[in-house]
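J.: quick one: sequence plus predicted model below, questions after.
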Amino acid sequence: MFYIGCFFTQGSSYISAYTYGLIHRLHHAHTDKAEDPHSPHNDPNPFMMMWTTRNNYFNLYIGKTDAAEKYKKNLPDWERFDKIAHNYITRFCWIAIYIIVYALLATAWWQWLFLPATIIMGSLQGMAVNWWAHKFGYENYKLTNTSKNILPFDFIFWGEAYHNNHHKHPQRPNNATRWFEWDMGFQTMVFLQKLRIIKIK
């Protein structure tokens, strides 16, 4: 359900849940260090960080680089599905669909300027969280890394803006810790639990 849901909502930005989980664990293990797969401290600007993240991701995905077995434990893996959903032919099909949608709905030339952002929306979201949240914001916890909370009320990133909270408590499903913080992603988990689709530990 969630693999297919990610595929239809992420479209051309779809990435392997297994490799994403792996790269995320490596980020926590090596935050702000040279081994960090996506750190603003390893690149001079957010676009270079996006490119570095892309290379590190694909090197892990194709097996060019490896990670310790402890980082691979209990990661979701549907290899047969990824062969269909995670390839350039499928990505170009999504891009064609986006172009058709823009052609049907765009009413002014400047609206087409949003097409590139639509195509790489997943990368832009990752860049925003991983660049901004290590550069700007407030801290609830003093840690050995530069993670910060971008927004006091996260209505954009569904809880991912609470990056400092997440680095302090990486196993917690609710990234909000203070009274004014609101994690919409966690509230969605609560709703899915009520429907008996998931069970929150």
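T.: Happy to help now that I have it.
J.: drop to CA atoms for contacts and neighbour counts, all remaining ones
T.: OK.
J.: so how far is Tyr14 from the nearest residue to Ala17 once chain neighbours are set aside?
T.: Spatial nearest neighbour of Ala17, excluding adjacent residues (CA to CA, 6 or more residues apart in numbering): Pro76 at 6.3 Å. Pro76 is 15 Å from Tyr14, where distance means CA to CA, to the nearest Å.
J.: neighbour-wise, which of these two wins?
T.: Tyr14 (22 against 14; other CA atoms under 10 Å).
J.: how near is the more buried one to Ile119?
T.: Using CA to CA, Tyr14 is found at 10 Å from Ile119.
J.: cool, and Asn87?
T.: Counting by CA to CA, the gap from Asn87 to Ile119 is 14 Å.
J.: more neighbours: those two, which one.
T.: Just comparing Asn87 and Ile119: by other CA under 10 Å the higher neighbour count belongs to Ile119, 20 against 13.
J.: dump the residue contacts of that one.
T.: Ile119 makes contact with Ser12, Ser13, Ile95, Tyr98, according to CA atoms under 8 Å, 6 or more residues apart in numbering.
J.: this is the other structure I want to compare:
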Amino acid sequence: MIILIFFLAHWFLSLFFQTFFLHRYASHKMFTTNKFYERTFYIMTYFCQGSSFLNPRAYAIMHREHHAYSDTEKDPHSPHFFTDVFQMMWHTVLSYRDHIKRLKEPEERFKGNYPEWKFLDYVGSSIVSRLIFGCLYVAFYVAFATHWWMFFLLPIHFMMGPIHGAIVNWCGHKYGYANFDNNDKSKNTTPFDFLMLGELFQNNHHKRPNNANFGAKWFEIDPVYPVMKLMHWARIIRLRKAYI
């Protein structure tokens, strides 16, 4: 039971900060906040993603490229140019690495207006940090796992961030239904998206990329949006006026 709770906590906390901070804030600026809260969210993203921490600048640039070139050859992670999800993930890793190491100059329109914290970006992306988190996950399992099969969950902990991205980019552009014609292959994989906290409403999101609510139909519930509204009312963030 302890292992299951730990796994679900890691899954949803990592996913929450990926969609809330990296996607909705760093990439799209769906809300504003002050420097104190921005740094707080930065730290929480680092600790919740752990060994798979994703650099906000690199994430934002790559995601903006994805929107601009959705499901074309310039899309950094369209599933329609790869035979399987692993090839797509590897291509995404290479694109991400280029932005991390600044080996690739992004187009001017993809630059800026994303959070940067050089110290935490360096620490979070370091091999040492990733190994420390990995060792902590293993130690937790050694201490609390009650069955041998539970250790097969460890690789998911190690690669939690990229796994979330792979599920969204593969499934969200291959399987499901479409509310809108976006001139791409984006789909809403499921009308009820609790597992990926609204991220699988890809068709809705590509139609309205700056809308804080990923749901469009009355039955499409984006679990993160009410949290964002609560944070808005508490004056922790300020949602864009049109989406309050």
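T.: Ah, there it is. The structure presented is a predicted model; accordingly, all values stated were derived computationally and were not measured.
J.: list just the nearest of the contacts of Ile119 of the first structure to Pro152 of the first structure.
T.: Ser13 (27.5 Å; CA to CA).
J.: and that closest one, how many residues sit next to it?
T.: Neighbours of Ser13 of the first structure using other CA under 10 Å come to 19.
J.: tell me the counterpart of Pro223 of the second structure in the first structure.
T.: With TM-score structural alignment as the criterion, Pro223 of the second structure lines up with Met184 in the first structure.
J.: mind checking how far the closest residue to its match other than its chain neighbours is from Thr9 of the first structure?
T.: Spatial nearest neighbour of Met184 of the first structure, chain neighbours left out: Trp158 (4.7 Å); criterion: CA to CA, 6+ apart. Counting by CA to CA, the gap between Trp158 of the first structure and Thr9 of the first structure amounts to 15 Å.
J.: show me where the first structure has strands.
T.: Applying DSSP state E to the first structure gives no strands.
J.: tell me the centre residue of it?
T.: Nearest residue to the geometric centre of the first structure (CA atoms, centre = their mean): Gly126, 4.8 Å.
J.: and it, how far is that from Ala108 of the first structure?
T.: Taking CA to CA, one finds Gly126 of the first structure at 29 Å from Ala108 of the first structure.
J.: quick one: neighbours of the equivalent of Lys142 of the first structure over in the second structure, just the number.
T.: Aligned counterpart of Lys142 of the first structure in the second structure: Asp181 (TM-score structural alignment). When neighbours are defined as other CA under 10 Å, Asp181 of the second structure has 13 of them.
J.: residue in the second structure matching Ile120 of the first structure?
T.: By TM-score structural alignment, Ile120 of the first structure lines up with Met159.
J.: so Met159 of the second structure sits right up against Gly50, yeah?
T.: No: the pair Met159 of the second structure / Gly50 is not scored as a contact, 9.2 Å apart, by CA atoms under 8 Å.
J.: with neighbour numbers in mind, choose between those two.
T.: Set Met159 of the second structure next to Gly50 and count neighbours by other CA under 10 Å: Gly50 wins out with 27 against 17.
J.: give the aligned equivalent of Leu214 of the second structure in the first structure.
T.: I think there's a mix-up here, since residue 214 of the second structure is Phe and not Leu. Checking TM-score structural alignment: Phe214 of the second structure goes with Asn175.
J.: ok so, going back, between the contacts of Ile119 of the first structure, which is closest to Phe191 of the first structure?
T.: Nearest to Phe191 of the first structure among the contacts of Ile119 of the first structure: Ser13, at 25.7 Å, using CA to CA.
J.: can you find the partner of that closest one in the second structure?
T.: Ser13 of the first structure maps onto Ser52 in the second structure, by TM-score structural alignment.
J.: got it, and Phe47 of the first structure?
T.: By TM-score structural alignment, Phe47 of the first structure lines up with Phe86.
J.: tally of neighbours for its match?
T.: Counted with other CA under 10 Å, Phe86 of the second structure comes out at 12.
J.: from Thr189 of the second structure, how far out is it?
T.: Per CA to CA, Phe86 of the second structure is found 19 Å from Thr189 of the second structure.
J.: can you give me the helices in the first structure?
T.: 2-10, 17-29, 46-61, 79-85, 88-105, 115-119, 121-127, 163-168, 184-194 (DSSP state H).
J.: residues in the second structure matched by the fifth one, start to end?
T.: Under TM-score structural alignment, helix 88-105 of the first structure corresponds to residues 127-144 of the second structure.
J.: report the buried residues of that stretch.
T.: Ser129, Arg130, Phe133, Gly134, Tyr137, Val138, Tyr141 (16 or more other CA atoms under 10 Å).
J.: might you report the residue contacts of the fourth one?
T.: Meaning Gly134 of the second structure. Ser51, His157, Phe158.
J.: rerun at 6 Å
T.: Contacts for Gly134 of the second structure (CA atoms under 6 Å, 6 or more residues apart in numbering) come out as none.
J.: residues near the nearest residue in space to Glu181 of the first structure that is not next to it in sequence, how many?
T.: The shortest distance from Glu181 of the first structure to any residue other than its chain neighbours is 5.2 Å, reached at Phe153 (CA to CA, 6+ apart). As a burial measure, Phe153 of the first structure scores 18 neighbours (other CA under 10 Å).
J.: show me what Phe153 of the first structure lines up with in the second structure.
T.: So, by TM-score structural alignment, Phe153 of the first structure is matched to Phe192.
J.: against Phe201 of the second structure, how distant is that match?
T.: On the measure of CA to CA, Phe192 of the second structure and Phe201 of the second structure end up 9 Å apart.
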